[in-house]
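Student: below are the sequence and a predicted model for it; my questions follow.
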Amino acid sequence: MQQTILERIDRVAQGVFSLVLRGADGPLAPWEPGAHIDLHLPNWLVRQYSLCGDPADRERYRIAVRDEPLSRGGSEYVHRFLRPGRRLGVSSPRNHFPLEPAPEYLFLAGGIGITPILPMLRAAIAAKAKVTLMYAGRSTETMPFVAELHSAYGDRARFMATGDRGRPDLAALAAQSSSRALVYCCGPASMVETAEAVFPSDRLRTERFQPTARTFAPDTAFEVVCARSGRTVEVPPEQSLLDALSYAGQPLASACREGVCGSCELVVLDGEPEHRDDIGAAEGRMYPCVSRALTSQLVVDL
């Protein structure tokens, strides 16, 4: 974990604060557009936020935090109690939403979903790609970084206040978009689901802040062998693998506990995991906060 000092807090939209975090002990870990960090708050909560600053700035990270009405304590603490000068721990950046090379891009952002898109825009334009942004929100007052985007990108950025004009017509955008364009979408579940319905899957890249609602077979018991410690842990149906490991003295880092952040990634050496995450676990990896086992035993690198 890296240590940072909260350098600035700025109001960038109604109910949205931008936080600038300066490295407390020198340069921060490098990152690329699409990456996010875990922010360790003083109230013992850990929350994930997309990096929306400049990857070339190794001294600072920038994130944005919306004040959620149904906050579980993270955004509430940031908006009510956090002040400049506070020391905060952050994880190294992780990236499950990388910007791939392409001659053209269509970026679709909804509300706070603009945050991972901001550095992507800068990188795409620096690479001389053709870029279009469609940015939607309830009103321009609630949409962070509108002024920054308008100033930097002019007519390449289109803004839609859904409270006045309704939702953007993504089907029409899909019909008009070039077959050479990669489409990056981050926003509410309704926007992501519509994008998945109208854009070809081979050209669409998405990031979700909440897990997809899906149905799995009933949970069953299985056992996990920790290869390094030699310990075998029983995982009952009513308990997650993450919790079972923790209670057995084999704790893992974790944050979202919903299969969307990747902080609890675990290496699987043998057995077949049942992947229930929204990230798309790589071969030989799983996320034990939500995923379970299709075999009676898993062997993991712990």
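Tutor: Arrived safely.

Student: CA only for contacts and neighbour counts going forward, please
Tutor: Will do.

Student: tell me which residue of this structure is furthest from the middle?
Tutor: Going by Cα atoms, centre = their mean, the residue of the chain most distant from its centre is G230, 33.8 Å out.

Student: gap between R138 and L118?
Tutor: To L118, R138 is 19 Å away according to Cα to Cα, to the nearest Å.

Student: in addition, the following structure is provided for comparison:
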Amino acid sequence: MTAPAAAAPPECKVEITVREELAEGVVGLELRRCDGGELPGWTAGAHIDLLLDEGLERQYSLCGDPADRQAWRIAVLREPHGRGGSAYVHERLAVGDVLTVRGPRNNFALDPAPRYVFVAGGIGITPILPMIRQAEAAGADWTLAYGGRRAGSMAYREVLAAHGDRVRIHPEDSAGLLPLAEILAGPADGTLVYCCGPEPLLQAVEQACAGRASGALRVERFTPKDVAGAVRSTAFTVRCTRSGIAVEVGPDRSILDALEDAGAPVMSSCREGTCGTCESPVTAGRPDHRDSLLTPDEQDAGDTMLICVSRSLDDELVLDI
């Protein structure tokens, strides 16, 4: 993953032109620019930020065709115990409503490979759909295992059925949990595994892929994973080379909060280490990574960090901000 450029991702005004029920608890939205122009380009795995009223910002994967520059498509699962974003989308958004959208941004890009194993759980199918399209276009071999609580809650089943035995639809209420040992038993050399879904599924796939080569598994989380407590319990200094701002970050504050209060030019969205908006280049010092986005190799490199949740192992941390 590369650190974000200094410029903010583009924002545009879009209108909801289609709203449809895709499955139990899943609503699909089609978004088009209000001025009729083309939308920014994107690649499989990308997401956009919906800037909703009342300060809500939420990230949703694009699940349409990247070649279509006229419309974006997202699918939103109603989360009964969520933080308000999905309830807002389900209860308050309708055709004709205008939204501000930021992005797209891609932290889950599909790298070239001769073979792919895609594993999706529930709404985690959304970033996988354009990946399948891209894999097909490239002539790669691929399979998909798609699990859900029950068939009626699994969006895009009919679309995926057209791919025949490449796709395994696996409702938990009738077929049990995905048999990951069987799904991942194929050849590992040259195969990339992409997984998106609820945390128990991600952890199970991570364990099943523990013996594969570094980088062979790519996951995307919608919610932060559990991370052990910060290594350092005392304050540290963060110095920003481009803006000249320096702040002290206490044990009960985030780097992001401290820099925002000091007027530093920082961007943020999820504030929980999953979306990548606040990813910042590190030029000196060792980050204490607390995010749920960077790969282990990226964390070990230590040249970038998510400042909304990560901290410092050293007295001073220097960022290219």
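Tutor: Yes, it's here. The shown structure was predicted, so the numbers you read here are calculated from the model rather than taken from an experiment.

Student: so where's the longest helix in structure 2?
Tutor: helix 125-138 (DSSP state H).

Student: in structure 1, point out the residues matching it.
Tutor: Mapping helix 125-138 of structure 2 onto structure 1 (TM-score structural alignment) gives residues 114-127.

Student: give me the contact list for that stretch.
Tutor: 33-36, 50-55, 63-64, 99, 105, 107, 109, 130-131, 135, 144, 184, 186-187 (Cα atoms under 8 Å, 6 or more residues apart in numbering).

Student: which residue in structure 2 aligns with the residue farthest from the centre of structure 1?
Tutor: Checking TM-score structural alignment: G230 of structure 1 goes with G244.

Student: do the same with R86 of structure 1
Tutor: Aligned partner of R86 of structure 1 by TM-score structural alignment: D97.

Student: residue contacts, its match?
Tutor: Per Cα under 8 Å, 6+ apart, neighbours of D97 of structure 2: 15-16.

Student: ok so, going back, more crowded one of R138 and L118 of structure 1?
Tutor: Neighbour totals were compared for R138 of structure 1 and L118, and L118 leads with 23 against 17 (other Cα atoms under 10 Å).

Student: and the more buried one, how far is that from E59 of structure 1?
Tutor: L118 of structure 1 sits 18 Å away from E59 of structure 1, going by Cα to Cα.

Student: next: I5 of structure 1.
Tutor: Remark: distance between I5 of structure 1 and E59 of structure 1 (Cα to Cα) = 11 Å.

Student: now for these two: what residues contact both?
Tutor: Common neighbours of I5 of structure 1 and E59 (Cα under 8 Å, 6+ apart) are 22-23.

Student: that older thread, check the gap between the residue farthest from the centre of structure 1 and V65 of structure 1 for me.
Tutor: Separation of G230 of structure 1 from V65 of structure 1 (Cα to Cα): 42 Å.

Student: so what corresponds to V192 of structure 1 in structure 2?
Tutor: Match for V192 of structure 1 (TM-score structural alignment): L202.

Student: the host helix or strand of its match vs structure 1, average distance?
Tutor: Element membership for L202 of structure 2 (DSSP states H and E) is helix 199-208. Taking mean Cα distance after the TM-score superposition for structure 1, the mean distance separating helix 199-208 of structure 2 from the aligned residues in structure 1 is 1.4 Å.

Student: so which elements touch whichever helix or strand comes after the longest helix of structure 2?
Tutor: Per DSSP H and E, helix 125-138 of structure 2 leads on to strand 141-148 as the next helix or strand towards the C-terminus. The contact analysis (3 or more Cα pairs under 8 Å, 6 or more residues apart in numbering; DSSP states H and E) places strand 141-148 of structure 2 against strand 115-121, helix 125-138, strand 167-171.
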